[in-house]
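A.B. asks: Could you look at this predicted model? Sequence included:
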Amino acid sequence: MFIKQVYQYQHDFWRYLIGVIAVVAGIIIGQIPLTIAIFLKYKGEIFGMEETEMMQGFDSNYFLFLMLLTFVGGLIALFLIVKYLHQQPIKALTTSRPKIDWSRFWFAFGLVSIFIVVNTIGDYYSNPQDYEWNFRITPFLILCAVGIVLVPLQTSFEEYFFRGYLMQGIGVMAGNKWAPLILTSVIFGGLHFFNPEVTKLGNTIMIYYIGTGFLLGIMALMDEGIELSLGFHAANNLLTALIVTADWTAFQTESIFKDVSEPSAGWDVLIPVLVIYPIYLFIMAKKYKWTNWKEKLFGKVEPPAYPNVTEEN
């Protein structure tokens, strides 16, 4: 139902094409403050610089704030396109339920938060040499303010765009569920190719990014909405930003700890995808009584017998 309900609204191919262009334009507009700040800071010296080098010239909280504004621009553009071009309520972009189930959001948020905290504490006591105490009260409180407000907007943009907008759009065009699951997951992971983590760890880290895309896509299809993926993604990015930072990550923050170990893309990449993610899905499947996996992940998407809205000729 999450994909099929789009047949009630304006779902022509050209609308999705314009929508994607508009979202990209929103991202570019949202990036203007960051671009101006970088230009004023480095002027002509910007060419050839890596992203991590640019970050180091700024206060980390200020840079994070400017970077996250990029996604705010994209989210605003997406919501405007959905409302006015597709004439679709945001609720229908979020869920197939009568109303958005925020308890699902908070369940996923809490589950991921507990795992991150427990895993970090365990690793800290097992490998204390890999961590430095990075806590400073004032910068950390500023980070909390920036993170709590803007990180959920960043993750919400990615979820609404990939697991909502593109999942629904590709689903009605392809007439099935497996095509949007695969395409949105690969595109989502592929866009992380330019993250500094890839430069440091190599292309193997892409397994993690694409695998995360599949996890979030499976959540959306099995649960008939993106509330769980919204909570999962928000907790993952926010808790990571607050607890641990490193010199080679996309989020360099005033976190509690700094990871000073030499990173490697081995089992650290495979274990989350092959072990931890299936555990997440198992817990959610049990709690929300997911059934009929084959149909929900690979079934057809067909228009209802009497759709409320038809495509324009």
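C.D. replies: Ah, there it is.

A.B. asks: CA only for contacts and neighbour counts going forward, please
C.D. replies: Fine.

A.B. asks: Please report how far Trp106 lies from Met222.
C.D. replies: If you measure Trp106 against Met222 using C-alpha to C-alpha, to the nearest Å, the figure is 18 Å.

A.B. asks: Comparing the two, which residue is more hemmed in?
C.D. replies: Met222 (23 against 18; other C-alpha atoms under 10 Å).

A.B. asks: What is the host helix or strand of that one packed up against?
C.D. replies: Element membership for Met222, per DSSP states H and E: helix 206-223. Packing partners of helix 206-223 (3 or more C-alpha pairs under 8 Å, 6 or more residues apart in numbering; DSSP states H and E): helix 178-190, helix 227-243, helix 267-271, helix 277-288, helix 293-298.

A.B. asks: want to throw those into CSV with mean neighbour count?
C.D. replies: Formatted as CSV, these follow (neighbours: other C-alpha atoms under 10 Å):
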stretch, mean neighbour count
helix 178-190, 20
helix 227-243, 23
helix 267-271, 13
helix 277-288, 14
helix 293-298, 16
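
A.B. asks: Give the next helix or strand downstream of the biggest helix by length in the chain.
C.D. replies: The residue-count maximum for a helix in the chain (DSSP state H) belongs to helix 102-126. For helix 102-126, the following helix or strand on the C-terminal side (DSSP H and E) is strand 131-133.

A.B. asks: And that following strand, what's buried?
C.D. replies: By 16 or more other C-alpha atoms under 10 Å, the buried positions in strand 131-133 come out as 131-132.

A.B. asks: hang on, the earlier thing: which residues outside the longest helix of the chain are in contact with it?
C.D. replies: 130-131, 227-236, 239-240 (C-alpha atoms under 8 Å, 6 or more residues apart in numbering).

A.B. asks: Out of the residues you listed, the closest to Pro196 would be?
C.D. replies: Closest to Pro196 out of the contacts of helix 102-126 is Thr240 (15.7 Å), distances taken as C-alpha to C-alpha.

A.B. asks: ok, the closest one to Ile279 distance?
C.D. replies: From Thr240 to Ile279 the distance is 20 Å (C-alpha to C-alpha).

A.B. asks: And for Asp268?
C.D. replies: From Asp268 to Ile279 the distance is 16 Å (C-alpha to C-alpha).

A.B. asks: all helices of the stretch 1-150 of the chain, in order?
C.D. replies: Listed in chain order, the helices of the stretch 1-150 of the chain (DSSP state H, counting those that start in this stretch) span 13-30, 32-42, 51-56, 60-80, 90-94, 102-126, 137-158.

A.B. asks: helices and strands around the helix or strand just after the last one, which ones?
C.D. replies: Pointing back at helix 137-158 there. Using DSSP H and E, the next helix or strand after helix 137-158 towards the C-terminus is helix 167-174. Using 3+ C-alpha pairs under 8 Å, 6+ apart as the contact test, the elements touching helix 167-174 are helix 13-30, helix 178-190.

A.B. asks: For Leu75, find the nearest of these.
C.D. replies: Of all the helices and strands packed on helix 167-174, helix 13-30 comes closest under C-alpha to C-alpha, at 7.6 Å.

A.B. asks: this is the comparison structure:
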Amino acid sequence: MSDPRKDLARARVVVVKIGSKTLAGSDRIYETLAQDLKVARDRGVRVVIVSSGAIALGVKKLGYRGRPKEMARLQAAAAAGQSLLMRAYEEAFSAHGLVVAQVLLSHADLADRTRGNNARAALSALLDQGAIPILNENDSVAVDEIKFGDNDQLSSMVTPLVDATALLLLSDVDGLLDAKGRRVRAVKDIATEAVPLVQSSKSDVGTGGMGSKVEAARRATLAGAHVVIADARVPGIVGRVLAGEDVGTVFVPPERRLSAKKHWIAFTLRPRGDLVLDAGCVTAVRDRGKSVLTIGILGVRGAFNPGDSVRLLDAAGTELGRGLARLGTPDCARLAHRDEESTVAVHRDEMVIW
């Protein structure tokens, strides 16, 4: 295996995610980030920023005492704060000759293949012109995103969308810390090396703690990208990461990566139902890479149509993976565990097994 730090030094498309808590911590952070990204751009690196911060700025602008819990007020804060956020980026980046462009996305934009491809084309056009797209969730209308999502996960979805080979998750910590508070330099197996170290973290400003960042790292590494969690307050941090210096925690991608379509199935689509599989079908799917046949289905849950995402469960309810249904709920239920008329319910080319 090659040195992951040297692989980072070869990255030519990079996604940089910065959170609300970090942006709120210093008025200088926009200037610091602009200086870093100017150096990266001069080296020929194409950069996409995923930025939180609109709600936090809107909270102050509207005079709320703290981050609201009511959905309507969260949406109002997002609407009021987005212009302030972009103004801060525009002023800091234009001073260094950098052009920024606002791109607001909702989950539905990426879940729909046509809209997702349109977003890919628009981002590619901006990068071709030397601009730095600044992405944020469209929180003023995307109810589910405010309540359940965060920009760590958005950054992991955007990484394969722009064919990035590196994702930088900038925060207010040195990286992933071990039980003694020491920085973990590198993680090769997220499940065994990172997950046990994650502790829940809550902030009145943002939504994504270390657990969210580790999950984003898992998703992005499965797309083939190296991921680094690092402290945004360190001078020149982006340049140091991309120069291959030993800063932050680097997450190494596995040898086998998911294709863009399978990554989309696994992490962007929201399952509309479940297929409960018998033991024989579980073995065939998990160990031999076979498709899910209707004869192997024990039960069907939810209301889904052909093309929708479904979870694949064993009889105990453990999730094995996800895939695109070839049949809707009525046909899956009618043909479940029947030998006659057995057909493919989920094809192996449209399925991801964990």
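C.D. replies: The structure has been received and is ready for your questions. Just so you know, these numbers come straight off a predicted model, no measurement behind them.

A.B. asks: Just give the TM-score of the two.
C.D. replies: Put the two chains on top of each other and the TM-score (TM-score structural alignment, normalised by the length of structure 1) is 0.30; 169 aligned residues with a C-alpha RMSD of 6.9 Å.

A.B. asks: coming back round to it: so which of the helices of the stretch 1-150 of structure 1 gets nearest Val244 of structure 1?
C.D. replies: Per C-alpha to C-alpha, nearest to Val244 of structure 1 of these: helix 102-126, 8.4 Å.

A.B. asks: Can you check what angle separates that closest one from helix 206-223?
C.D. replies: Using axes from the mean of the first three to the mean of the last three C-alpha atoms, to 10 degrees, the direction of helix 102-126 of structure 1 lies 150 degrees away from that of helix 206-223.

A.B. asks: Please enumerate the helices of the stretch 51-200 of structure 2.
C.D. replies: 54-62, 71-94, 107-111, 113-128, 143-148, 151-161.

A.B. asks: Now distance to Asp7 of structure 2 and mean neighbour count too, for those, in CSV please.
C.D. replies: Formatted as CSV, those follow (distance: least, C-alpha to C-alpha, whole Å; neighbours: other C-alpha atoms under 10 Å):
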stretch, distance to Asp7 of structure 2, mean neighbour count
helix 54-62, 33, 21
helix 71-94, 27, 19
helix 107-111, 28, 17
helix 113-128, 21, 15
helix 143-148, 33, 14
helix 151-161, 16, 25
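
A.B. asks: Any chance of a markdown table for the ones you listed, columns distance to Thr221 of structure 2?
C.D. replies: Converted to a markdown table, the helices of the stretch 51-200 of structure 2 look like this (distance: least, C-alpha to C-alpha, whole Å):
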| stretch | distance to Thr221 of structure 2 |
| --- | --- |
| helix 54-62 | 27 |
| helix 71-94 | 28 |
| helix 107-111 | 19 |
| helix 113-128 | 19 |
| helix 143-148 | 22 |
| helix 151-161 | 9 |
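
A.B. asks: closest to Arg46 of structure 2 out of the ones you listed?
C.D. replies: Among the helices of the stretch 51-200 of structure 2, helix 113-128 sits nearest to Arg46 of structure 2 (C-alpha to C-alpha), with 6.4 Å.

A.B. asks: what's the angle between the closest one and helix 151-161?
C.D. replies: Going by the same axes, to 10 degrees, helix 113-128 of structure 2 makes 80 degrees with helix 151-161.

A.B. asks: helices or strands next to helix 113-128 of structure 2 in the packing?
C.D. replies: helix 107-111, strand 132-137.

A.B. asks: Run through who's touching it.
C.D. replies: 46-47, 101, 109-110, 132-133, 161-162.

A.B. asks: Mind jotting down where the helices sit in the stretch 251-354 of structure 2?
C.D. replies: Using DSSP H, counting those that start in this stretch, helices in the stretch 251-354 of structure 2 cover 260-263, 279-288, 329-335.

A.B. asks: Any chance of JSON lines for these, columns mean neighbour count and distance to Gly299 of structure 2?
C.D. replies: As requested, these are arranged in JSON lines below (neighbours: other C-alpha atoms under 10 Å; distance: least, C-alpha to C-alpha, whole Å):
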{"stretch": "helix 260-263", "mean neighbour count": "18", "distance to Gly299 of structure 2": "24"}
{"stretch": "helix 279-288", "mean neighbour count": "16", "distance to Gly299 of structure 2": "12"}
{"stretch": "helix 329-335", "mean neighbour count": "17", "distance to Gly299 of structure 2": "7"}
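
A.B. asks: Tabulate the ones you listed in a markdown table, adding columns for distance to Ala166 of structure 2.
C.D. replies: Shown next, in a markdown table, are the helices of the stretch 251-354 of structure 2 (distance: least, C-alpha to C-alpha, whole Å):
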| stretch | distance to Ala166 of structure 2 |
| --- | --- |
| helix 260-263 | 15 |
| helix 279-288 | 30 |
| helix 329-335 | 39 |
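
A.B. asks: wait, which of the helices of the stretch 51-200 of structure 2 is closest to Val238 of structure 2?
C.D. replies: The nearest among the helices of the stretch 51-200 of structure 2, by C-alpha to C-alpha, is helix 71-94 at 15.0 Å.

A.B. asks: Quick check: which helices or strands does that closest one pack against?
C.D. replies: So helix 71-94 of structure 2, by 3+ C-alpha pairs under 8 Å, 6+ apart, packs with helix 29-42, helix 54-62, strand 100-105, helix 143-148.

A.B. asks: Kindly recompute the last result at 6 Å.
C.D. replies: Secondary structure elements in contact with helix 71-94 of structure 2, counted by 3 or more C-alpha pairs under 6 Å, 6 or more residues apart in numbering; DSSP states H and E, are helix 29-42, helix 54-62.

A.B. asks: ok, back up a step: could you point out which of the helices and strands packed on helix 206-223 of structure 1 sits nearest Ile27 of structure 1?
C.D. replies: Nearest to Ile27 of structure 1, of these and by C-alpha to C-alpha, is helix 178-190 at 15.3 Å.

A.B. asks: now the angle between helix 167-174 and the closest one, please.
C.D. replies: Taking the same axes, to 10 degrees, helix 178-190 of structure 1 and helix 167-174 form an angle of 140 degrees between their directions.

A.B. asks: Which helix or strand lies directly C-terminal to helix 178-190 of structure 1?
C.D. replies: Per DSSP H and E, the helix or strand that comes after helix 178-190 of structure 1 is helix 196-201.

A.B. asks: Show me which residues of that following helix are buried.
C.D. replies: 196-198, 201.

A.B. asks: picking that back up, closest one to His347 of structure 2 out of the contacts of helix 113-128 of structure 2, please.
C.D. replies: Within these, proximity to His347 of structure 2 (C-alpha to C-alpha) peaks at Leu110, which comes in at 22.0 Å.
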